[in-house]
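Engineer: got a predicted structure here, sequence first:
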Amino acid sequence: MTQATAPTGHVQGGIGAKSPRTPRIRGVLALMALLLAVAGTLFGGAAPASAHAALLGSDPAQGSVVDKAPTQITLNFSEKVALSDGSFKVLDPKGQRVDTGKPAELTGTMYGVKVQPGLPRGTYTVTYQVVSADSHPVSGAFTFSVGAPSATTVSASGQTVGGGVVGGLYGFARYVSYAGFIVLIGGAAFILACWQRGAAERAVQRLVVSGWVALTSATLALLLLRGSYTGSGKFADVFDLSLVGQVLQTKAGAALVSRLLLLAAAALFVAVLFGAYAKRDADGEERAGAANGSGARKAASGGDGPDAERAATKQDLTFGLAVGGFVVAAGLAATWAMAEHASTGIQTGLAMPVDILHLLAVAVWLGGLTTMLVALYRVPSIGKPAVQRFSRVAFASVVTLVATGVYQSWRQLGSWSALTGTAYGQLLLVKVALVAVLVGVAWISRRWTARLTDVPAAKAQRTAQKKRVTAKASAKGGGSNASRKGASDASERTAQLARQRAAMAAARAKRLRDADPARSGLRRSVLTETAVAVVVLAVTTALTATEPGRTEEVAKAATSTAAQRSGPLSLKIPFDTGGQDGKGTVEVTLDPARVGANEMHLYVVRPNGRAFDVPEVKVAFTLEAKSIGPLPVVPDRIATGHWSASGVQIPMAGDWKIAVTVRTSDIDQTSVSKNAKIG
């Protein structure tokens, strides 16, 4: 993920429970469904991924006409690209391949492929399909001509990669992988930093485990889809093991495999978090409750030593899980940073660590918000201290997101014009607008939080918890005297009665919670905030698949330079053939004075400015820097002193020498010349 999502670190407190589906709740759910549909539209209607490596130039140049057939075609990209055997194809006018050998890196960002010697006259099409340094496929085509242009049966549009069914599936898998990462890392961070008791809650456990499953499944899908996504685009090639083997040798493949290995370590982390860690916390609560329920306060007070030891052990376990979890989370974030935007362009040594921090901050904020939402709707209680701790953590995430996001925006855009003039900048503006909505919803959440009055509900909840623990303690005490049937039956009845009282207390606590309109309003605002965040995540995923504004502007500048027109060229060259009435001036105009076909006009005038009727005029073009020419042009006489020629071919841009030969009589003629930049 790239630019900052500027979430708010608002305070959300109180005790939440699943409330009945009132008309207001149904309205909020409908809003969430609408926002999810918008997110789906971003993927369903998205075009194929834009190229992140731009073709800056080629030799022969696009649309040029060369006098001598080339022996090699070279292409210059804006960044390094990965090649395969079929990355470059050169096709003759009938669509037959004339390239020989494999494409090769020549120097830096320049690549080439050999062609058959002595290519005949005609128009040739060059198609290319490569993978940019940030792992996105790039394709395109251009034409050049040998001798003169000709008709061709080959389409110059080139093969489009990154689209179709495979492209759609690949984009969806990328979205799921981001979502899984956020839920997995953010949920675990929320438990360890804010709400340790949440490790024992089934709803929270299911949420975090579902994040791990989603990220693992999406990573496997990306690994299978990658070969077809960057190649043929055919769904049948998804299960081609030879393509998977090729993917494993690329940077993107290495990142995906590294992610799978780190997910194995994450599975161990989750197992400890929801196993030994959750059980230790639950056992501690049960022991404390049993001691209070049996009235054995002296025994409890006498156990300060063991209790302190258990607390220290739990603290050590928390610290170990936090350190191990951070290492795994940073490693997972690095698998995106090492293969996408941050890994190429300017300042990569700084951009990659910044990208890792950005991803971690997003996961902590958005994953914590999702866990909070689940707790408000599915968990019997969540204390205000946990929510207040999350508020502080969320604020730190906001600061990190803003700092890293501003840097990433500058790095990917490069100029203010790219903010509105490129697809990347326009998507970024959409994201900023959605974040503004998030800020507004967060402000509403803070207002609901300030109105919470959860003291009666919290008291009833504590009473219910105490009675549940008492029931367990009574059941254990009766089991120790199982030899006496009467005592056992009495103990069982006591435990059953305690369970009934605990259920009644829990129901009373739920009624008290649901009677608080502030708590219902908080749940709705958090739900709306999460729904908007889902769309923000969709826009962010689309941003990572869009050509950065800086690269797009460089490509536009290169294309504009290559196709630049100097406008109609006009040169006035005086001449003197040496004979009687042999002086005058010839004016040469070339329109549009660019690479390719041009229209030329020559006007011959006497020193007094009147038309000069000369018997013959000839022109020759020479590009001495490239040893091209002279290319002769014999114009046709249109009128007195006016000569013209159409279809004058300029094969490439450069400083051309234009030589004009004027004959004023049977024996008097001269050649004059002048240099001019064309194209």
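Structural biologist: Looks like it came in fine. Residues are numbered from 1 along each chain as shown.
Engineer: CA only for contacts and neighbour counts going forward, please
Structural biologist: Noted.
Engineer: which outside residues touch stretch 306-322?
Structural biologist: Residues outside stretch 306-322 that contact it (C-alpha atoms under 8 Å, 6 or more residues apart in numbering): A189, L192, F269, L273, Y277, R280, D281.
Engineer: list the contacts of the fifth one.
Structural biologist: Pointing back at Y277 there. By C-alpha under 8 Å, 6+ apart, the contact list for Y277 reads A199, K314, L317, T318.
Engineer: quick one: G305 is in a strand?
Structural biologist: No: counting by DSSP: H, G, I helix; E, B strand; the rest coil, G305 is not found in a strand; it is helix.
Engineer: count of neighbours near it?
Structural biologist: For G305, the number of neighbouring residues by other C-alpha atoms under 10 Å comes to 10.
Engineer: do a quick rundown of the helices in the stretch 51-200 of the chain.
Structural biologist: Assigned by DSSP state H, counting those that start in this stretch, the helices in the stretch 51-200 of the chain fall at 164-193.
Engineer: dropping in the other structure now:
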Amino acid sequence: MAADVPAADALAPTAADRPSASRRRLLTWLLALPVLLAALVVGGAGPASAHAELDSSNPAAESTVPSAPASVTLRFTEGVETGLGGVKVLDPEGKRVDTGDAEHGIGGPSTVTVKLSPGLAPGTYTVAWRVVSEDSHPIAGAFTFNIVRASASSANIGSQGADSSVTFVDGLARGLAFASYALLAGSVLFLVALRPAAVGRFRVWMLLFASWAGLLVSTVAALMLYGPKASALPFSSAFDLDVLRATLETKLGRALSVRILILGAAGALLGYLVAVLPTAGRRRRQVLGGAWALLSAGLAATWSLSDHASVGMQAPLAVTADIVHLLAMGTWLGGLAVMVLLLFGTERDEDGEELPGALDVPTVAWFSKIAMICVSVLIVTGVYASWRQVGSFDALFSTTFGLLLILKANFVTLMIAAAWTARRWLQARLRASAGARAGDPMARKQTIRRAVAAEAALAIAVIAVTTVLVNTEPARTAYAREEAAKPRIASASTPFDAGGSAGKGIVDVAIDPAKSGVNTVDVFVRDPLRNPIDPPEVTVTVALPDKQIDAIAVPVEHIAPGQWRAQGVSLPLAGTWQVSIAVRTTDIDRAIVTVPLKVR
């Protein structure tokens, strides 16, 4: 970890540092991010889960069942937690008819079942559910079903959203946690590796303490607020011990608890570092730097193992990449923060003595190289994460997550440009130290101050956008959900031959919206020239052999020439349904045709 900083003359410019080469490097960095993002976004992949979605239910949404069910079962697209949520079933008057807590069913963590009171009366029942998906984000929804028949009224469940004050303070806590982590992890690594004497400065010491305390306070706040946020409870419930106990049993609650424990160890090591670092030798600095890097990786893992990276395809690789991404972010931004303090702070004490750890050109040159390595890591890991969570250009440009990702990429690109400006100043300073005219040192220092200040301001913007990103549904699942919600019709056409002189024709069948639940089935009968015809009888049945559902009669009504329709047809499960149409053209001539139609 610790490296001896070479003298300025050891960093004299080479042919590779000519302005034309520098411009080419800048152009490379500015082009790398969007090009890699484009390449991987359109690279294609299987679906990557993030926020869970309700896949199906029994009884199905908007369906009518002939008798009172003993329970309600919800099936989600991924595993969910119910400790901070649950399932409520309300009768038409708004009274709860569920008994006991919601439990995982025989389908495992992705299935939630709640029992119902026996002997429920006919009418419309409302199911309101709230669970936490595997990426630690709370989700909620509601639907209705009918027992025997629909009633004139149904229960009003009101808003299921979290308290606005809880959401606001939780967002602040998450943003503070990201910023504090970056400052804490990177500033210590910068001091250990490049400027150990600077730890004796009061401003630097305050930065270390404030970032450690900020991460601790924000983590405790996030832990206390997660329960109210996930359960849609008021702000005051943050101090409810029962809610806190339920939070500690969740995936995120355990991760935040581990983060607090790691922060305890980090605080002890930080105190030791402040005491010994100014006089520590190279070997001790290497050991201290390695220990701090391990603790920083552990802190990063508390995010990666409880958020988007931990769910979906290639989860182990995604978690590893996310940890590396956070470490690179911290190394860059934390080191940048120390540079800001040293550049803008007073360089001499009240007695006129030079303060320890003054920033010099070789130190900035070394950090410039480290920063570019961090940028490379951030681009590669960031683009990989974007590919997992976006998946297509349509999702990139049509979802909140995708637009925020573009905004973050632009900020990072501007940060690279600011860093390049600082590097150009360094090259000029190094040439001066090699024998060229020094020029105005104060003017050059002002140049690098402006570049570093701009880089720091953009870093704050990046952290702010990142905070919003981690609380936003990934573009891949948001886009898929929006696409699934669009009206769709499953249709097919097939010829039939019932025999006789007028026994041939074409049957068209359509299911709308072709989603599990209530659908409308339309059948069109036409002659070989596709003119509507009205045979004496048309009957329809549906079956789902894959799920052992035998043929169910669908009563169709003749509504127009050549057209029959059945409304309110319950197709409770997703799958490929076999739709059979029997067409009787005479007393003795009859044909049966079957077409497969996919129901989502």
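Structural biologist: Nice, thanks for sending it over. These figures come from a predicted structure and were not determined experimentally.
Engineer: from the contacts of stretch 306-322 of the first structure, which two are the most distant?
Structural biologist: A189 and R280 (18.3 Å; C-alpha to C-alpha).
Engineer: neighbour-wise, which of those two wins?
Structural biologist: Taking other C-alpha under 10 Å, A189 of the first structure and R280 do not tie; A189 has more neighbours (26 against 17).
Engineer: alignment lookup: that one to the second structure.
Structural biologist: In the second structure, the residue paired with A189 of the first structure is L189, using TM-score structural alignment.
Engineer: test my guess that that match contacts W292.
Structural biologist: Yes: here L189 of the second structure lies in contact with W292, judged by C-alpha atoms under 8 Å, at a distance of 7.5 Å.
Engineer: contacts for whichever helix or strand N675 of the first structure is part of?
Structural biologist: If you go by DSSP states H and E, N675 of the first structure is part of strand 669-678. Identification of contacts with strand 669-678 of the first structure by C-alpha under 8 Å, 6+ apart yields 565-566, 571, 573-578, 593-595, 653-663.
Engineer: need the buried ones from those selected in PyMOL.
Structural biologist: Per 16 or more other C-alpha atoms under 10 Å, the buried members of the contacts of strand 669-678 of the first structure correspond to this PyMOL selection:
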select buried, resi 565+571+573+574+575+576+577+593+594+595+653+654+655+656+657+658+659+660+661+662+663
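Engineer: just to be sure, which of the contacts of strand 669-678 of the first structure are found in strands?
Structural biologist: Among the contacts of strand 669-678 of the first structure, the members found in strands (DSSP state E) are 571, 573-576, 654-663.
Engineer: tell me where the second structure has helices.
Structural biologist: In the second structure, the helices defined using DSSP state H lie at 19-41, 164-193, 202-231, 241-248, 251-276, 282-304, 315-344, 361-389, 393-398, 400-433, 441-470, 475-485.
Engineer: who touches the match of A189 of the first structure in this structure?
Structural biologist: By C-alpha under 8 Å, 6+ apart, the residues touching L189 of the second structure are M1, G289, W292, A293, T331, G335.
Engineer: quick check, nearest of those residues to I370 of the second structure?
Structural biologist: Nearest to I370 of the second structure out of the contacts of L189 of the second structure is T331 (C-alpha to C-alpha; 8.4 Å).
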